[in-house]
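Sequence and predicted structure are below.
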Amino acid sequence: MTAFSWELQKALFSAITAADIGASLYDEPRPGAPKPYLSFGPFDGQDDGAECLDAIEATQQIDIWSGATDGFREAKVLAGALRRAIHEQDIAISGARIVDLRIESERFLMDPDGQTKHGVVMVRALMDGV
């Protein structure tokens, strides 16, 4: 499943960066990276349990980081652009087929530093042939 999680991340990275949503996307942002930016968060994958199908249901977290001083507007605008870039889009992945790709949830919160706005976007992918 590890190789599969990397292939999904690469496919999402390509789709998001091609959409030019107005922020950089990092696997691991460097310290002091200029905001706003997006980063890949935790990944969770599990066999879907079907006997007749070799499939995985995966959840990939994508974090939005904003330093805007006008509330959560910037983070929410970026979440909307992210949704347009990948929600229910036909995105190719090496070694498998994405059957269903969707933004499952969005959450916005203030970071503990009291200044950084943090958006948490959960992407769900159902893939077969893995």
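Everything's here; your move. Everything numeric here is computed off the predicted structure, so don't read it as measured data.

from here on, contacts and neighbour counts on C-alpha atoms
Fine.

Once you drop chain neighbours, what's closest to residue 125?
Setting aside the residues directly before and after it, residue 125 is nearest to residue 101 in space (C-alpha to C-alpha, 6 or more residues apart in numbering), at 4.5 Å.

Kindly report the same for residue 55.
The spatially closest residue to residue 55, leaving aside those adjacent along the chain, is residue 128, at 4.1 Å (C-alpha to C-alpha, 6+ apart).

try it against this one:
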Amino acid sequence: MSAWALQRAVYAALSNDASVIGLLGGSRIHDDVPQSADFPFITLGTAAVSDWSTGTETGLEHRLDVHVWSRYAGKREAFEVIDAVRAVLHDAALSLKGAQLVNLRCQSFEVRRDEDGETYHGVARFRAVTEPT
């Protein structure tokens, strides 16, 4: 399944990047956030997949969100982490098990104050296209 392979490759790329880990203060990248998670951290969010096959080629289009959570006084930390995430993933040549990544691009990102009034929440939205190997 290329959706799971893509998520694993994104996680590995972010976990192995010194800049991302340095900004987070450790390996704080989660699929399921522990209740006692230290800030800042990243979560792998929504993953939606749709078919883009043609009459001669098979492929999938993936939309995935990477979330940044920060309690820094202001948006700066969230923007810095998002910039590092974009630098790692945008146009990355990730290796996927059972699929080939055609491209991976950051389409948009935003940072806003969360409903709790003390957390800043950043979201980077990516689009990826995969083909079976």
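Cool, got the structure. All of these numbers come straight from a predicted model, not from anything done at the bench.

what's the TM between chain one and chain two?
Here the superposed chains carry a TM-score of 0.93, computed using TM-score structural alignment, normalised by the length of the first structure; 127 aligned residues with a C-alpha RMSD of 1.1 Å.

Can you tell me the SS state at residue 78 of the first structure?
Assigned state for residue 78 of the first structure: helix (three-state reduction, DSSP: H, G, I helix; E, B strand; the rest coil).

counterpart of it in the second structure?
In the second structure, the residue equivalent to residue 78 of the first structure is residue 81, according to TM-score structural alignment.

tally of neighbours for its match?
Counted with other C-alpha atoms under 10 Å, the neighbours of residue 81 of the second structure add up to 25.

buried ones in the longest strand along the first structure?
Ordering each strand of the first structure by length in residues (DSSP state E) puts strand 97-110 first. Using 16 or more other C-alpha atoms under 10 Å as the burial criterion, the residues of strand 97-110 of the first structure that qualify are 97, 98, 100, 101, 102, 103, 106, 108.

Mean per-residue distance, it versus the second structure.
In this overlay with the second structure, the average offset of strand 97-110 of the first structure from its partner residues is 0.8 Å by mean C-alpha distance after the TM-score superposition for the first structure.

residues touching the residue nearest the centre of the first structure, list them.
Among the residues of the first structure, the one closest to the centroid is residue 62, at 3.6 Å (C-alpha atoms, centre = their mean). In this structure, residue 62 of the first structure makes contact with 38, 39, 40, 41, 120, 121, 122, 123, judged by C-alpha atoms under 8 Å, 6 or more residues apart in numbering.

Understood, closing this out.
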